[in-house]
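In: This is a predicted model, with the sequence first.
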Amino acid sequence: MTTAIKTFPVAISARHIHLSEEDLQALFGPNATLTKDFDLSQPGQFAAKERVSIEGPKGIIHNVRVLGPVRAATQVEVSRTDAMKLGIYPPLRQSGDIDNSAGIKLLYGERELVIPQGVIIAQAHIHMTEEDAQALAVHNNEVVAVEVVSERPVTFRGVVVRVSNDFSLEMHIDTDEANAGFIEQQAQGKLVKASL
């Protein structure tokens, strides 16, 4: 029997990078491994102590946090504001969908690495387990709308539901979305209706 879920936490995801094993070695040297700084809310995911700079045609952003563990392909997640500063045009995508996305230069000390694709603006999404999905009456990859109550209340449309028993119930938005709605970490969201 599932328990009714009225609201769920909303987390603000700042710019970050997921590195492939190959790119990790290229930037940090042979046999490099990620050093865990602290665990993230999603099981098995962590913020690493390693940081890199990302450089585009118009600008550079330093101290971009690397998240672990390593992935099959390198992915850089930025906000639209970040993209404008860098002078790049990343698409709005779900995490992992990096085909034909924007490229960027990664810098660490004297090392640099150009990735031809991998930069995206992450689409707002909700991580949840199968039990959570049943309680909320939604399914994997369903697109929903979520109301977040704050000083400037806002309803996000086009929010993707991502279901896996490896997840913990939480909605992720980027810093631009959070700033627009005066949203602080661990605000609460609730489903309002399916998005058109």
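Out: Structure's in. What do you need? Numbering: from 1, shown residues only.
In: make it CA atoms for all contacts and neighbour counts henceforth
Out: Will do.
In: what's around residue 174, how many residues?
Out: Close neighbours of residue 174, defined as other CA atoms under 10 Å, add up to 20.
In: now the helices for the protein?
Out: 21-28, 80-86, 130-136, 175-180 (DSSP state H).
In: Put together a markdown table for those helices, with mean neighbour count and distance to residue 59 on each row.
Out: Shown next, in a markdown table, are the helices of the chain (neighbours: other CA atoms under 10 Å; distance: least, CA to CA, whole Å):
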| stretch | mean neighbour count | distance to residue 59 |
| --- | --- | --- |
| helix 21-28 | 18 | 20 |
| helix 80-86 | 17 | 4 |
| helix 130-136 | 17 | 41 |
| helix 175-180 | 17 | 18 |
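In: Put this next to the previous one:
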Amino acid sequence: MVKDSLEQMSSQLRIPIGVSNRHIHLSPEAVERLFGSKDALTPMKELSQPGQFACKETVTLIGPKGKIDRVRILGPARGETQVEISLFDGFTLGINPPIRDSGDIEGTPGITIQGPRGQLQISKGVIAASRHIHMHPSDAQRFGVNHGERVKVQIDGVRGMILDHVLIRVSEKYRLDMHIDLDEANAGHVKNGQTGVLLK
């Protein structure tokens, strides 16, 4: 009976996991500077969050020590340009990206971005995004958590692990999905579509 109850609770608290590779969000002004038009972004693939998409267009990131080609742009354009890379990518570029929540870019490093029609130097915006879970308010109610809360998530598997300090982000626009970066996924042998269990 106890085992059945625990298994039922585990299934109710499971969260799908998406592995985020390096990518960039561009402001409309940055899109125009790099591609020659503010309307240059072309949707290629829908993402887990409604209205978000991967673009056909890519850019090159140029750091003090190296560069990374074919970095995918995620659309639509947003208020400020933000570059999300892994800590390992930072070694390649010669940049030390702080681990930050998305949108928290004050005091972060800048970088040079090369597009087909121009080059842009930003003074801030490079981060390693902190692990987080997107939730609709109905999901937050079901899981018993609040926007801004930090939780732990257990991921099973041959290199199973528990991830701490996972940010809960709640919005009417969100669909349930947890995002971790490539470094974290490789450490736990985690694949897209795998699930984790929220620990309270």
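Out: The structure has been received and is ready for your questions. These numbers come from a predicted model, not from an experiment.
In: rewinding a little: wait, which of the helices of structure 1 is closest to residue 93 of structure 1?
Out: Of all these, helix 80-86 sits nearest to residue 93 of structure 1, with 12.3 Å by CA to CA.
In: packing partners for that closest one?
Out: Secondary-structure packing of helix 80-86 of structure 1 (3 or more CA pairs under 8 Å, 6 or more residues apart in numbering; DSSP states H and E): strand 60-71.
In: whereabouts in structure 2 does the strand it packs on align?
Out: Using TM-score structural alignment, strand 60-71 of structure 1 corresponds to residues 67-78 of structure 2.
In: Over to stretch 147-161 of structure 1?
Out: Residue span in structure 2 matched to stretch 147-161 of structure 1, by TM-score structural alignment: 154-168.
In: For the matching stretch, buried residues please.
Out: Residues 154, 155, 156, 161, 163, 166, 167, 168 are the ones in stretch 154-168 of structure 2 that count as buried (16 or more other CA atoms under 10 Å).
In: which position in structure 2 aligns with residue 184 of structure 1?
Out: Match for residue 184 of structure 1 (TM-score structural alignment): residue 191.
In: For its match, the count of nearby residues, please.
Out: 13.
In: Residue 8 of structure 2 now?
Out: Count around residue 8 of structure 2 with other CA under 10 Å applied: 11.
In: isn't there a strand covering it?
Out: No: applying DSSP: H, G, I helix; E, B strand; the rest coil, one finds residue 8 of structure 2 to be helix, outside a strand.
In: possible to save the helices of structure 1 as a markdown table with distance to residue 9 of structure 1?
Out: Shown next, in a markdown table, are those (distance: least, CA to CA, whole Å):
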| stretch | distance to residue 9 of structure 1 |
| --- | --- |
| helix 21-28 | 31 |
| helix 80-86 | 23 |
| helix 130-136 | 13 |
| helix 175-180 | 13 |
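In: Which among those helices is found nearest to residue 54 of structure 1?
Out: helix 80-86 (8.2 Å).
In: residues contacting residue 56 of structure 2?
Out: Shown in contact with residue 56 of structure 2 (CA atoms under 8 Å, 6 or more residues apart in numbering): 41, 42, 43, 44, 72, 73.
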